[in-house]
Structures are given as C-alpha cells and as structure tokens.
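[1] can't give you the sequence, but here's the structure:
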C-alpha cells in the first residue's frame, strides 16, 4: 500500500471515529454556533418547516441546534411546540403535543445514538425516577437499535401526544409502540434542554423561542 493510500485510510478511520463520538456524546467540544443560529428555519443547509401538525394541533418551530464536534456534524435538531418559549422549565411542563425532529448529516451506527440517549436520561434524572423509566427507555432503545445505520438525509421524529405517549418515527415510518407517560417524554427532552444537556450550544439553539 503506497503512502497516499495509507493517508487516505487513516483519514477515513479518523472521521468514522469522530462521528461515533459525536453521536454517543463522548466528546465535550461542541461546534461554535454560527451567527443567526436560526435563519428562515434552516441551519447547516438543513431546512425545517416553520409549522407542522401533530395530533390535529399546529406546532411552531421553537429553535434549531447543531450536534457536532470539530468538522464532523451529526445532526440538526428542531423542537416544535404549541407555544414558543425560551424557558426549559416552561417547555418541560407545557401541555399538548410536541415534536423533536433530528435531521441526520452523517453515516453512523444507530446504537451510538442509543448510548447517548441512555446516558442522557441517567445524567438528568434522579436514581429513583431513572429506575421507573428504565423499561420504557429499553423500548425506545430497541426502536433506535433496529435502524442499524443512520444515513445522511434520514429524519428521526420523537413525537408526544397527550393521553397516548411517545412515538418514534424514521422517515415517516413508525419504529416502536407508543411509550406511555408524560414523564418519559420530559426525560427525553432533558437530554437536549435539561440542566445537563448532551450539547450546551445545541440546547441554546433549541431554546431560541421562534423560528425566525
């Protein structure tokens, strides 16, 4: 193998390793947020509708945030709510349907997102509540693990409908049974906007309070 091939292989391996660390949340160096984080409901060339409908309720885009490290960009997240808010406590207590949408920007094993989700719930919930959530976290994890590999352009939605629960949807296809409980969806949101988010800059973007 010549020196050019060796260098190319090494770069490929480095990029894959960085991508896995971004998804799993194992690197704590977030990408600096660009000026005007949310402009025309678009971030890093990922476009989001200003409004959408979940369970017959029109939701508005609250903000967008990038999850990435250095040159590796994992996904852009968009948070949809019935009423815009910049306060995480208010959002976590807010009644009505919600949607957390992730637009994937790299190819990576879905199990890395599962690891990040599990770790995020554990970091943001006290031990007794974490124990109560564990079976439901396992259901969500099974749905994500079943994806196998994320590809650029994939759209993963985590929807909440009052009286029903949380639904995992990939590219419009339902991946899991409905997971009951307001407390469960709050636990998922805390991964993104809680006191110990997976990425502080992504949290700031999601809490912008409007799509403009």
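    Received the coordinates, thanks. These figures come from a predicted structure and were not determined experimentally.
[2] rest of the way, CA atoms for contacts and neighbours
    Fine.
[3] Can you name every helix or strand that the longest strand along the chain contacts?
    For the chain, the strand with the greatest residue count under DSSP state E is strand 57-69. Helices and strands touching strand 57-69, as assessed by 3 or more C-alpha pairs under 8 Å, 6 or more residues apart in numbering; DSSP states H and E, comprise helix 3-24, strand 42-43, strand 51-54, strand 72-81, helix 200-206.
[4] contact partners of the one helix or strand residue 113 maps to?
    For residue 113, the host element (DSSP states H and E) is helix 111-124. Here helix 111-124 makes contact (C-alpha atoms under 8 Å, 6 or more residues apart in numbering) with 20, 23-25, 130, 137, 141, 144-145, 148, 187-188, 190-191, 194-198.
[5] Just the buried residues from those residues, in ChimeraX please.
    The buried residues among these can be selected in ChimeraX (16 or more other C-alpha atoms under 10 Å) with this line:
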select :20,23,24,25,130,137,141,144,145,187,188,190,191,194,196,197,198
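[6] Below is structure B, check it against A:
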C-alpha cells in the first residue's frame, strides 16, 4: 500500500511538473525548447478585448528576466506560446490585431519587415478556439512558427523577432497588464 502511494505521488509530481503554469485557465508547459536550448516559463497572462478573453500567452526565456528591452533586443533563443481561448476570434480579427501590434512595436515603421509580417499573419487563416501557436526564435535561423505541433514557416531576421516580441513587450504593448505578467511581475 505504501509503495503504491509513493508511485502514485511520484507520477503525479512528474505529470504536474511538465505542465504547471496555469494562465487564464490554460495550462502552459514549464519549459520549451528553442533548437538545442532549454527555455523556462517567464510569465504569462490573458489578452482581453471588450471584457472577453481572446487568448492566453506565455513567454519563455533561457533564464527569467523582467527587462522588456533586453528581452526584445537579445539575439538569443526565446519563445512565445499563444493559445486562442474564444470562439469569437476570427482570422480577420486576429490578423488585424497582429498588424496593429506590429505597427505599435515598430513605431509605425512596418515597411522594412512588411513581407515578413504578411508571411507571419498567414498562419492565422484557420484558427479556432483552442488553437495553439508557438513562436520560437532560434538565432541565425529566425522565428519558427508552429501551429500545434506543425512547423508552418520560418521567418528570418532579428528585426522581425524584435518587432514580434515588441507586440507584447514594447513601449506600446497589446495590453499593459499582460506585459507585466509576461515579465513575471
């Protein structure tokens, strides 16, 4: 009996350590990989619009940090995980929101990366409630864009990575309290 309890406890502990971060009712993994680099969950929260939960998002770094500028400008492995949490989010609404985010993140100077932004927003054409996206930056390679477990595209350039992470961490983020949560504050 005691041995069975220890086994059950150990299994529970192992299972809970793989997915332990609860973000707005969405379970986020504690760790992710960017190439060969292990990343840890830095923080996350929910994006709301008109009091509706739109998506849950988490930030993953090599080591925890609350310095938004350093994170955005770093040429090192990192990731963002985003899960749609509403059936009311349409592909057009998501594309519009992401386009606005890039406008804000670049101070209105999207033109130099517009082709990359267009390639990126194309992944949202078939989204639905529960869809998971991973945006994994690997230096020298670019941002690997996953829909579920499937690699959709790789978008090259540190300039694109800075703007992408700037959507949530920039001077004019998608949502101020979400930025603070992603920074672990």
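    Yep, that arrived. Quick caveat: nothing in here was measured; it's all calculated off a predicted structure.
[7] tm score of chain vs chain?
    The TM-score (TM-score structural alignment, normalised by the length of structure 2) is 0.83; 165 aligned residues with a C-alpha RMSD of 1.6 Å.
[8] hang on, the earlier thing: give the aligned range of the longest strand of structure 1 in structure 2.
    Under TM-score structural alignment, the match for strand 57-69 of structure 1 in structure 2 covers residues 37-49.
[9] so how far does that stretch sit from its counterpart in structure 1?
    Once superposed with structure 1, the aligned residues differ from stretch 37-49 of structure 2 by a mean of 0.9 Å; criterion: mean C-alpha distance after the TM-score superposition for structure 1.
[10] Please list the outside residues in contact with that stretch.
    21, 23-24, 29-33, 53-65, 77-79, 174-175, 178, 181-184.
[11] what comes up buried for it?
    For stretch 37-49 of structure 2, by 16+ other C-alpha under 10 Å, it's 39-47.
[12] Would you check which pair of those residues lies furthest apart?
    Spatial extent of the buried residues of stretch 37-49 of structure 2 (C-alpha to C-alpha) is set by the pair 39 and 47 at 22.3 Å.
[13] any idea how far residue 114 of structure 2 is from residue 108 of structure 2?
    11 Å (C-alpha to C-alpha, to the nearest Å).
[14] Between the two, which has more neighbouring residues?
    More neighbours surround residue 114 than the other of residue 114 of structure 2 and residue 108, with 14 against 11 (other C-alpha atoms under 10 Å).
[15] Now which residue in structure 1 aligns to the more buried one?
    In structure 1, residue 114 of structure 2 lands on residue 134 (TM-score structural alignment).
[16] In contact with its match, which residues?
    By C-alpha under 8 Å, 6+ apart, residue 134 of structure 1 has no neighbours at all.
[17] what's the residue closest to the geometric middle of structure 2?
    Central residue of structure 2 (C-alpha atoms, centre = their mean): residue 80, 2.2 Å from the mean position.
[18] residues near the closest residue to that one other than its chain neighbours, how many?
    In space, and not counting its chain neighbours, residue 80 of structure 2 is closest to residue 59: 4.7 Å by C-alpha to C-alpha, 6 or more residues apart in numbering. By other C-alpha under 10 Å, 28 other residues sit near residue 59 of structure 2.
[19] what's the counterpart of residue 59 of structure 2 in structure 1?
    Under the alignment (TM-score structural alignment), residue 59 of structure 2 maps onto residue 79 of structure 1.
[20] separation between its match and residue 100 of structure 1?
    Distance from residue 79 of structure 1 to residue 100 of structure 1, by C-alpha to C-alpha: 5 Å.
[21] and for the strand or helix carrying residue 190 of structure 1, what span of structure 2 is it aligned with?
    Using DSSP H and E, residue 190 of structure 1 falls within helix 182-193. Helix 182-193 of structure 1 corresponds to residues 158-169 in structure 2, going by TM-score structural alignment.
[22] what's the mean deviation for the matching stretch versus structure 1?
    Relative to structure 1, stretch 158-169 of structure 2 is 0.6 Å off (mean C-alpha distance after the TM-score superposition for structure 1).
[23] Contacts for that stretch next, please.
    For stretch 158-169 of structure 2, using C-alpha under 8 Å, 6+ apart, the contacting residues are 68-69, 72-73, 75, 80, 98, 101-102, 104-106, 113, 116-117, 137, 139, 142-143, 173-175, 178-179.
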